[in-house]
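Novice: Got a predicted structure here, sequence first:
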Amino acid sequence: MAHNTELGRRGEELAAGHLEARGMVVLERNWRCRHGEIDIVARDGRETVFVEVKTRSAEGYGHPFEAITARKLARMRRLALAWCEQSEGPAGRIRLDAVAILAPAGGPAVVEHLVGVG
């Protein structure tokens, strides 16, 4: 389990760096409430973006995006609403994004970003 935690943490670091390189501002990481956790909350211009990050070391269990199901997207929408209710100031438009990280041991990571997944 420690390997998965470390891999997930590395993936979130890579995802945050990717988003910032695209000009987005990371507002929060690993925001939690009683309903669950949002990996990254960011600002992209006037939009507040809620980002699900999925990291894998290989595709043996499928591509990371395959883990983002309709049920997961519904949960992300509920969590985004909860974040908006607790945040200070207007959220503006909201958007759900997904970032997939393939990070093989000893090799370079590949970052894929899907905008507006739900």
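Specialist: Noted; the coordinates are in hand. Residues are numbered from 1 along each chain as shown.

Novice: can we go C-alpha only for contacts and neighbour counts from here?
Specialist: OK.

Novice: Just the strands from the chain, written as ranges.
Specialist: Assignment of strands within the chain using DSSP state E yields the ranges 25-33, 36-44, 47-56, 93-102, 110-114.

Novice: For these, give me a markdown table that also has distance to F65 and mean neighbour count.
Specialist: Converted to a markdown table, the strands of the chain look like this (distance: least, CA to CA, whole Å; neighbours: other CA atoms under 10 Å):
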| stretch | distance to F65 | mean neighbour count |
| --- | --- | --- |
| strand 25-33 | 19 | 14 |
| strand 36-44 | 15 | 20 |
| strand 47-56 | 7 | 24 |
| strand 93-102 | 6 | 21 |
| strand 110-114 | 9 | 15 |
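
Novice: TSV for those strands, including distance to E6?
Specialist: Formatted as TSV, the strands of the chain follow (distance: least, CA to CA, whole Å):
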stretch	distance to E6
strand 25-33	14
strand 36-44	15
strand 47-56	10
strand 93-102	13
strand 110-114	17
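
Novice: Included below, for side-by-side comparison, is a second structure:
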Amino acid sequence: MNATGALGRYGERLAVRRLGEAGMAVLAVNWRCGRGGEIDIVARDGDAVVLCEVKTRRAGRFQHPLAALTPAKAERLRRLAGCWLERHGGPPPGGVRIDLVGVVLPRRGAPVVEHVRGAA
């Protein structure tokens, strides 16, 4: 795994922990659909299914991770949500939500993890 991949996996582990702290149950990590794509985290929040896109950045080098969810990425997540629902029995009573978890790794100190509900 290259450095970028390792950084992303670290951010996903932090995101899983944050979602758990928020009372969400993680159902899958790095779930792949044959239609070309991956959902970083699939979780359950009450009676809703939540698809989470995780973006991890080192502080100061790139745009803030919460700015990285483009319309094209949001559309890809919607398509993947359809694939998840087809394979897991259709939509849950609480519906489906797309969240974004942004992780910023400062040069010093603890990572900053932000969770935006209903980002797309």
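Specialist: The structure has been received and is ready for your questions. Computed from a predicted structure; not experimentally measured.

Novice: What value does the TM-score take for this pair?
Specialist: TM-score for the superposed chains, counting by TM-score structural alignment, normalised by the length of the first structure: 0.93, backed by 118 aligned residues with a CA RMSD of 1.5 Å.

Novice: circling back to that earlier point, with respect to Q86 of the first structure, which of the strands of the first structure lies nearest?
Specialist: Distance to Q86 of the first structure, taken as CA to CA, is lowest for strand 25-33 among the strands of the first structure, at 9.8 Å.

Novice: what about that closest one, how far off from the second structure?
Specialist: Here the mean offset of strand 25-33 of the first structure against the second structure after fitting is 0.3 Å, by mean CA distance after the TM-score superposition for the first structure.

Novice: now that strand: which residue numbers in the second structure?
Specialist: Per the alignment by TM-score structural alignment, strand 25-33 of the first structure matches residues 25-33 in the second structure.

Novice: got the buried residues for the longest helix seen in the second structure?
Specialist: Secondary structure of the second structure per DSSP state H: the longest helix is helix 3-21. Neighbour-count burial for helix 3-21 of the second structure, counted by 16 or more other CA atoms under 10 Å, picks out 7-9, 11-12, 14-16, 18-19.

Novice: other SSEs contacting it?
Specialist: Using 3 or more CA pairs under 8 Å, 6 or more residues apart in numbering; DSSP states H and E as the contact test, the elements touching helix 3-21 of the second structure are strand 25-33, strand 37-45, strand 48-58, strand 96-105, strand 112-116.

Novice: what does the shortest one correspond to over in the first structure?
Specialist: For strand 112-116 of the second structure, the aligned range in the first structure is residues 110-114, judged by TM-score structural alignment.

Novice: which other residues reach that stretch?
Specialist: Contact partners of stretch 110-114 of the first structure, identified using CA atoms under 8 Å, 6 or more residues apart in numbering, comprise 14-15, 18, 97-103.

Novice: so how far is it off the chain centroid?
Specialist: 11 Å (CA atoms, centre = their mean, to the nearest Å).

Novice: Average offset of it relative to the second structure?
Specialist: Looks like 0.4 Å for stretch 110-114 of the first structure (mean CA distance after the TM-score superposition for the first structure).

Novice: For W84 of the second structure, which residues are in contact?
Specialist: Contact partners of W84 of the second structure, counting by CA under 8 Å, 6+ apart, are C33.

Novice: quick one: furthest residue from the center of the first structure?
Specialist: G106 (23.4 Å; CA atoms, centre = their mean).

Novice: Fine by me, we can end here.
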